[in-house]
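>>> sequence first, then the predicted structure, then my questions.
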Amino acid sequence: MAHKKILIPASLLVVFVASLFGAVLLTPESRSPILFDIPEISLVGYQRLMIFAPHCDDEILGSAGLIQKAHQLGIDVRVVLETNGDGYLFATLEEFRRIYPRPGDFIRMGDLRQQETLKALQQLGVKSHQVFFLGYPDRGTPQLWLQHWSRENPYTSPYTRTSRSPYHLTFNSAAVYAGEDLLGDIRSLIETYQPDLIVYPHPADVHPDHWGLSAFVRLAVYLIQRHTPDYQPALLAYLIHRPDFPYPKRYVPEADLLPPNKMWSVDTEWFRLDLTGDEIARKENATLAYQSQLGLLRNFLLSFVRRNELFDRPEAGILEVVSFGDRMQPGTWLNSLGEPIPAIKQDPQGDFITRRLVPASDWVALYAAHSPQDELWLCAELRGRANGMFTYTLRLLAVDENDQIAHYSAQGRAGRASFNQAEIQQNQVCTHIAMDTLNRPWLLFVSADVRNGTLGILDQIAWQAVFTFPLEVSSH
């Protein structure tokens, strides 16, 4: 009896602590997935695979098993590395034994990581001519997406102190660190090799280079499809960085790789690729080829050596037209059939400790619609009432009929009407923009973030693609 008195409160304590750090209760709406919830994918029928990786090692962590199976089936494989991972300060400190690394040290780290990539991929049957290094700046992808789009205003890496690739192995040595050049390189590779399966980083990955590259790849594909409707590749996304993923963060090759519970609660369109014992062993060996990263990241890197790999299939949305509703209350928006207009993107709730404890910092959903006034209505919903200690930002990238790119953003803080560009009402952060101001776009990418001046970004809704009208799809 005394034994039971000890066990019961201890169990409750475990549940309480787990809930604080991101676990979820096993309710029907949000329960832990098991492997057999997730359908298996097959590569049969595909001919050309192209994998996009933000850094040297992500291609192995996310898709080494996929590469092996593609190679076994005779599928042509191409691997594209956006950056060389040359901005990882602590690995550079350890590798070159300098307290204050110089720009040349970071470049040497990039050269080293390129060679590690070639060695790792060779173990999986991928030759050097099948690998493309774009040479863009590590941790700089969001700046290219948001602030340094034009070649006239290139970004300078704070690590290498360059505004273009300093590497001999560079796909396009004429490119500068600008969004339009990165988009052009990605588009060029896709148009040249015409992959029918494209694998890229997950939009909800919290690492800035990962969500940034995810947006660039999707934009490139949609631009190509608009002009070539026959081109309809399959798109699969892999996840690497989230505090609750993978679980556990250690070497357990016999374990399943499963989606984070909170992501599963809003997105069940995941797929698994089961690996054989030999494929798991080759993935482990390929991971160990990244010697420069093992000193600090061994447990994390090896935590992706599992019985399966995991892929999601994010979909673009279609902008619906509002026939009735209050602009500041997306729950009231109705279409011409009188049906509620759903969110274009749901965001996991209470998934990290700060968001669980502070509802004003936790996004729930993002809504977008075309209004009767010929405006874009954009609203982001919080789990709690907006708080003046946070800055809320709605972000938008618009693509017009001439494929010109324009950026817009609206910020707001509760109780600061003079500061606000966005409007805030209770738990809604909204803005409205005339479609003419946006130059009547055919494609939008939208997102929202909440930040604090001291803590930085506390939550960000993954960039969601939205067509203002359905793209033409070939019947062939």
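Sure thing, it's come through. Numbers count the residues shown, from 1 in each chain.

>>> going by C-alpha atoms from here, please, whenever you check contacts or count neighbours.
Will do.

>>> who does the helix or strand F311 falls within touch, helix- and strand-wise?
Remark: F311 resides in strand 308-312, with elements defined by DSSP states H and E. Judged by 3 or more Cα pairs under 8 Å, 6 or more residues apart in numbering; DSSP states H and E, the packing partners of strand 308-312 are helix 58-72, strand 234-238, strand 270-274.

>>> what sits up against it?
Strand 308-312 has contacts (Cα atoms under 8 Å, 6 or more residues apart in numbering) with 62-63, 65-66, 202, 236-239, 256-259, 269-275.

>>> and L213, what does it touch?
By Cα under 8 Å, 6+ apart, the contact list for L213 reads A53, P54, E82, T141, Y200, P201.

>>> let me know the distance separating N427 from E381.
6 Å (Cα to Cα, to the nearest Å).

>>> which of those two has more residues huddled nearby?
E381 (27 against 21; other Cα atoms under 10 Å).

>>> which one is that one nearest to, not counting chain neighbours?
Q428 (4.8 Å; Cα to Cα, 6 or more residues apart in numbering).

>>> what's the neighbour count on the one you found?
22.

>>> can you map out the helices along the stretch 1-150 of the chain?
2-20, 58-72, 89-96, 103-122, 141-146 (DSSP state H, counting those that start in this stretch).

>>> take the one below as the second:
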Amino acid sequence: MPLSPELYSPDARTRLLVVAPHPDDETIGTGELLQLVRASGGEVRVLLLTDGDDNPWPQRWLERRLWIGGEDRARWGRRRRGEVAQALQRLDIPLGALQAMGWPDMGLTALLRERAPSALARLVEQLVAFRPNVVALPALGDRHPDHGSAHVLMRLALAEGGIEPPLLLGYLVHGREEPAGNVTPPADVGRHAAKLGALSAHGSQMALSAGRMRRLTDRPERYDRVARPPGDREAGALPWQPRAWHSRLRLTVASPDGVQHWRWNQAPLRRDGQGRYRLVDVPTAPCFARLDMDVPSPWIFDRWGWCEL
């Protein structure tokens, strides 16, 4: 029988940093937590990684256009960033709490692979400036690629940031919620109503997906307390056993030692006595691996995604 969720009680010393890959994640994932920390006298900051500009179908619908060029996307991104500001206002969060990075929507995995040092340096600047003692970040197992990669980026930035390790709370937007090990804010009708009101500020997303958005936002907020996995005397085991398309699969490994990626059939792997694939050399912890298929697809969600080694 799963344990009851642990109630989270912040106080005036709380400094909460919310990591939001896209506009609306701050509301769906942490709308009540943000209000709770503010009501407790704590400080909050929302780190918006992208402006959500690669969001073509709602834009086509609302703007009555088929072709979307670079200027159109930039305009859409400005609209969505403005929606975040309105949503935070409805949550009684000051506009100065919003810090926008302006990174590419649907591009955080590529950013991690190709420009990790500069991206991590910017995140470390944010961490050192705010010095959070609580960080709410997307769950590693979230099936949206930007969410999983946002988790990895923030974990690596924390590993090199030189600040006291904060409490890490992972929130899930896309995927199946785990029943155990959850932390939750105390239920409050007023905070929940304000959260639903904040969602309505994201009009660009409500146009085509209002029902789904309300279902996501109406769920009780639950967070997994993020902790390093227990050690293994044979470290570096991967959870995947791919049997086809080896030449099109891509393995990415990210750690404080750097980020590397290979075709699966060229990766430095070995098979152990149980038939599992393992990295030949295990990087410094925290270490994350990602498996994906290097082919264009209209399906945006991950099949394999990230794991922590």
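Great, that's in hand. Predicted, not measured: the structure shown is a model, and the values here were computed from it.

>>> hang on, the earlier thing: mean distance, the strand holding F311 of structure 1 to its aligned residues in structure 2?
Here the mean offset of strand 308-312 of structure 1 against structure 2 after fitting is 1.1 Å, by mean Cα distance after the TM-score superposition for structure 1.

>>> where does that strand end up in structure 2?
Counting by TM-score structural alignment, strand 308-312 of structure 1 lines up with residues 220-224 of structure 2.

>>> for W299 of structure 2, give me its contacts.
For W299 of structure 2, the contact set (Cα under 8 Å, 6+ apart) is empty.

>>> show me what S209 of structure 2 aligns to in structure 1.
In structure 1, S209 of structure 2 lands on L297 (TM-score structural alignment).

>>> so its match: helix, strand or coil?
helix (DSSP: H, G, I helix; E, B strand; the rest coil).

>>> and the strands in structure 2?
6-7, 15-20, 43-50, 98-103, 134-138, 167-171, 182-184, 223-225, 249-255, 258-263, 269-271, 277-279, 288-293, 305-308 (DSSP state E).

>>> can you tell me what sits against the third one?
Strand 43-50 of structure 2 is touched from outside by 12-23, 26, 34, 37-38, 93, 97-105, 130, with contacts defined as Cα under 8 Å, 6+ apart.

>>> can you give the distance from the strand holding F311 of structure 1 to the centre of its chain?
14 Å (Cα atoms, centre = their mean, to the nearest Å).

>>> looking at structure 2, which residue ends up farthest from its center?
G273 (34.9 Å; Cα atoms, centre = their mean).

>>> drop anything exposed from the contacts of strand 43-50 of structure 2.
Buried members of the contacts of strand 43-50 of structure 2, scored by 16 or more other Cα atoms under 10 Å, are 14-23, 26, 34, 37-38, 93, 98, 101, 103-105.

>>> give me the nearest residue to P286 of structure 2, chain neighbours excluded.
S255 (5.9 Å).

>>> sorry, that was for G102 of structure 2
Leaving out its chain neighbours, G102 of structure 2 is closest to T50 (Cα to Cα, 6+ apart), at 5.0 Å.

>>> okay, V124 of structure 2 and G161 of structure 2: tell me how far apart.
With Cα to Cα as the criterion, V124 of structure 2 and G161 of structure 2 are 5 Å apart.

>>> again with G273 of structure 2
Relative to G161 of structure 2, and taking Cα to Cα, G273 of structure 2 is found at 38 Å.

>>> can you check A150 of structure 2 too?
When distance is defined by Cα to Cα, A150 of structure 2 is 16 Å away from G161 of structure 2.

>>> quick one, helices of the stretch 201-350 of structure 1?
208-227, 261-264, 277-288, 291-302.
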